[in-house]
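Student: requesting a structural model of the entry that follows:
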Amino acid sequence: MEAKAITLSAVEKRFKHKQVIAPLSLEIPTGQLIGLLGPSGCGKTTLIKLIMGMLKPDQGCIHIFNYAVPHKQLLMDIGYMAQSDALYTDLTGAENLNLFAKLYGLSKQERENRVQYAANLVHLTEDLNEKVLNYSGGMKRRLSLAIALIQNPKLLILDEPTVGIDPVLKREIWQELIRLKEEEQKTILVTTHAMDEAERCDQLAMLRDGQIIAYGTPHELKLRYDAKDFDDVFLKAGGEVV
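Tutor: The predicted structure is shown next:
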């Protein structure tokens, strides 16, 4: 039986009178790279916050690695990159990375190794001693991704990780995400609007009005909906005439 990294069972979420997440069930197996696609306002970020335990569902339940969310153990198991950068701008890049590494209880040697690895991955090694206040928007996104990787988590949850990042670095980041999945068996959930990124995912979940309207491999989805690209898949899955 295939192990599940994330299991959502009939999850619902409302804000006042608006239902943002309709009754939604989804199973994400371990060791896969899953893409979550959908337009702005469809519920992607809300769904991720529910998975993270930052929001409580009105109905249903969520399990990660067989722990009911929220659970203290999951703090070590999940690396999270939010859509908005949550950084200490009066500290340097290195101080930010070391702060989070200490919060995860890494030893001095582990901190040094993980800071070097994460900074090198996102091309920030030469800027680590600069205050984050002086970082560009793209540099802040890169530092946020480095922080998400700092404790070597089993599960990565990345909300639009490559927005504002140049194409060369974007390609390198995706190469590393695929390596982490294939060589270290990490599970990765990533939201994206980029069609080239969607093609790299093992499975795609398309979200519209708080519901999963299509789920499968990129190839399966195109075949199922006789579509030339994912825009067509999304429209056809949502009942639109193409």
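
Student: alpha carbons only for contacts and neighbour counts from here, please
Tutor: OK.

Student: can you pull out the helices in this protein?
Tutor: Under the criterion DSSP state H, the chain contains helices at 44-52, 74-77, 93-103, 108-121, 137-149, 167-184, 195-199, 218-224, 230-237.

Student: pipe the ones you listed into CSV and attach distance to A10 and mean neighbour count per row.
Tutor: Shown next, in CSV, are the helices of the chain (distance: least, CA to CA, whole Å; neighbours: other CA atoms under 10 Å):
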stretch, distance to A10, mean neighbour count
helix 44-52, 12, 21
helix 74-77, 21, 16
helix 93-103, 33, 20
helix 108-121, 36, 17
helix 137-149, 28, 23
helix 167-184, 28, 15
helix 195-199, 25, 15
helix 218-224, 23, 16
helix 230-237, 20, 19
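
Student: compare with the first, here's sequence two:
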Amino acid sequence: MSGAPCISLEGISKCFGKGEKTVRALDGVSIEIAPGLITGLVGPDGAGKTTLLRIITGLLRPDEGRVAVLGFDATRQPQELAASLGYMPQRFGLYEDLTVAENLDLYADLQGAPKGERAARFSELLHMAGLASFRERLSGNLSGGMKQKLGLVCTLVGSPRLLLLDEPTVGVDPLSRRELWAILFRLRDEKGLSIFVSTSYLEEAERCQQVVLLSKGRLLSVGVPAEIAAQAAGRTFRVESNELGPRALHSRLARMPGVLSSSIEGTAVRVLVAGGSLSGRLEEGGLGGCRAEPVAPRFSDAFLAALGEKEESQGNSRVPGTALAEHPRRSGEDVIVVRDLSRFFGKFEAVKKISFHVRAGEVFSLLGPNGAGKSTTFRMLCGLLPPSSGLARVAGVDLRTGAASARARIGYVAQKFSLYASLTVRQNMQFFARAYGLPPKKQAERIGWAEEEFGLAPYRGADAEALPLGFKQRLALACALLHEPDVLFLDEPTSGMDPFAREELWLRIGEMAQQGVTVLVTTHHLEEAEFCDRLIIIAEGRILAEGSPDEIKAPFRTAQTPEPSMEEAFVRLIERSRGEG
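Tutor: Take a look at the predicted model:
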């Protein structure tokens, strides 16, 4: 596109801290972004994405370099720039005790929107976002996806020329993510708006017209997603085995030298290699009998390949197959039994007589849109919320009468990690070990295991709040496993995490399941459902579908789409249920 760039960065560097604690968040970043495009910003945890966006807005001053945005010098003219800029940070400040309309009025005042133009502007934006019928609803009573759309609408009331979005879809269900992206495409196509958006969902970055890749504060690449994906040509394969199941095969392949990334897809494992022959690596790793066929590269493959060898989230921690205690449960035994389970909040029925069961050593997933009842079900099964009616039995204990005893056999990682931010890594583990009632000798033994197993020893004296997101997740999981639970509950544990950290988590989950631990997990990354043995999809408190990933996708196979994705099946199921409703 012709014309001056809407964003021009030249040699941008930024450091935080002093002395030995200095962190270089950005290191000599230079990019130019053309107007009228949707540009994606991706990178692993700690890459510098948020710092870069805040420098572009003028909220942070770079230590070195020049920042020109929409023709303004962002460091010298922040006030002039603000009038033409819309910025939605990760935690956008909606006022939950105000209605949708009142939030719009407030942000219109803050952005100086002309009062005579507000009614038409509000109507246009609310209609575009599907919020027109919710003007008088308190924003605190909106679903997560609706809150994000309202945040976007509030950002747009001042008619900006450039929109900056920092991880706008984190924690948002797939259908709401699609709706939010449809709004972005419409803003680009109909309004000519320039959009710069950071995201941890690589499939979202693939929808952008161009992508900026950052790692450890340095620029890795800028380009069109398809062209970047082509850089991984010849390095992606689909591997199958007649002797090993997908989970065991994934575990073996993930540790193989030269394998940068691996993920379960149906009965096979998809791998990205650093280069060279895969067949030779399979022979050396004792997997010579496996079948490997090349597959077309994706943008995510090129992103991971651009980062080179596995980063700290993979390289600094091995995942030994014997680290967890064996759980001598009979194969096929039901560890979780749910029958006609309901939960009311006042007159509102959040969970409506659902029934399912989970066997020992299974990885079982609860999927659903925001507000579907997943977290309520989760909290009931963890003993944190009493059921209104029905049966909920975990590890042989009826939660209506023995929740406290059941909790001793459960490990739980909450959606927002239950860590004590001001305590160190070691102090957090000591607190949880004592809370689980471990004797002093066992505490020392299990904490030592956790530090080695999760690569936390170098961070034992660091405050939990100072850890990168991937390491916070490691610490939360380590704390949940200190007492060697029979059942592990993970509530959206990968939300906002980079692909390396997500892959590490799912490798650990698979190996824990092989050792007998039963895992119940919720996630909004629907490709992760392929790692599960079975799953249910919930909407409005009811179960829409139950089965293996292949069984869930089967009804949506057509001649045009012989291999539908889990996201496609999920969206179709939710849309169908809403249509019937």
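
Student: in a markdown table, list the helices of structure 1 along with distance to Q32 of structure 1.
Tutor: Below are the helices of structure 1 laid out as a markdown table (distance: least, CA to CA, whole Å):
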| stretch | distance to Q32 of structure 1 |
| --- | --- |
| helix 44-52 | 17 |
| helix 74-77 | 15 |
| helix 93-103 | 25 |
| helix 108-121 | 21 |
| helix 137-149 | 17 |
| helix 167-184 | 6 |
| helix 195-199 | 13 |
| helix 218-224 | 13 |
| helix 230-237 | 20 |
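
Student: so which of those is nearest M1 of structure 1?
Tutor: helix 167-184 (19.3 Å; CA to CA).

Student: neighbouring contacts of that closest one?
Tutor: 31-33, 121-123, 162, 186-188, 197 (CA atoms under 8 Å, 6 or more residues apart in numbering).

Student: what does it correspond to over in structure 2?
Tutor: Alignment of helix 167-184 of structure 1 against structure 2: residues 174-191, by TM-score structural alignment.

Student: how far out from the middle of the chain is the matching stretch?
Tutor: Centroid displacement of stretch 174-191 of structure 2 relative to its chain, using CA atoms, centre = their mean, to the nearest Å, is 19 Å.

Student: among the contacts of helix 167-184 of structure 1, which ones are in strands?
Tutor: Among the contacts of helix 167-184 of structure 1, DSSP state E puts 33, 187-188 in strands.

Student: post-alignment, the match of helix 167-184 of structure 1 versus structure 1, mean distance?
Tutor: Compared with structure 1 after fitting, stretch 174-191 of structure 2 deviates on average by 2.4 Å (mean CA distance after the TM-score superposition for structure 1).

Student: how about L74 of structure 1, what's its partner in structure 2?
Tutor: Correspondence of L74 of structure 1 to structure 2, assessed by TM-score structural alignment: L81.

Student: any idea how far V69 of structure 2 is from its match?
Tutor: L81 of structure 2 sits 7 Å away from V69 of structure 2, going by CA to CA, to the nearest Å.

Student: gap between S279 of structure 2 and L304 of structure 2?
Tutor: Relative to L304 of structure 2, and taking CA to CA, S279 of structure 2 is found at 21 Å.

Student: repeat that for Q90 of structure 2.
Tutor: For Q90 of structure 2, the distance to L304 of structure 2 equals 24 Å [CA to CA].

Student: which residue is the nearest non-sequential neighbour of L106 of structure 1?
Tutor: Q151 (7.4 Å; CA to CA, 6 or more residues apart in numbering).

Student: tabulate the ones in strands among the contacts of helix 167-184 of structure 1 (CSV), appending neighbour count.
Tutor: Output for those, formatted as CSV (neighbours: other CA atoms under 10 Å):
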residue, neighbour count
L33, 25
T187, 25
I188, 26
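
Student: which one of those is nearest G138 of structure 1?
Tutor: Within those, proximity to G138 of structure 1 (CA to CA) peaks at I188, which comes in at 21.4 Å.

Student: quick one: contacts for the closest one?
Tutor: 31-34, 155-158, 177, 181.
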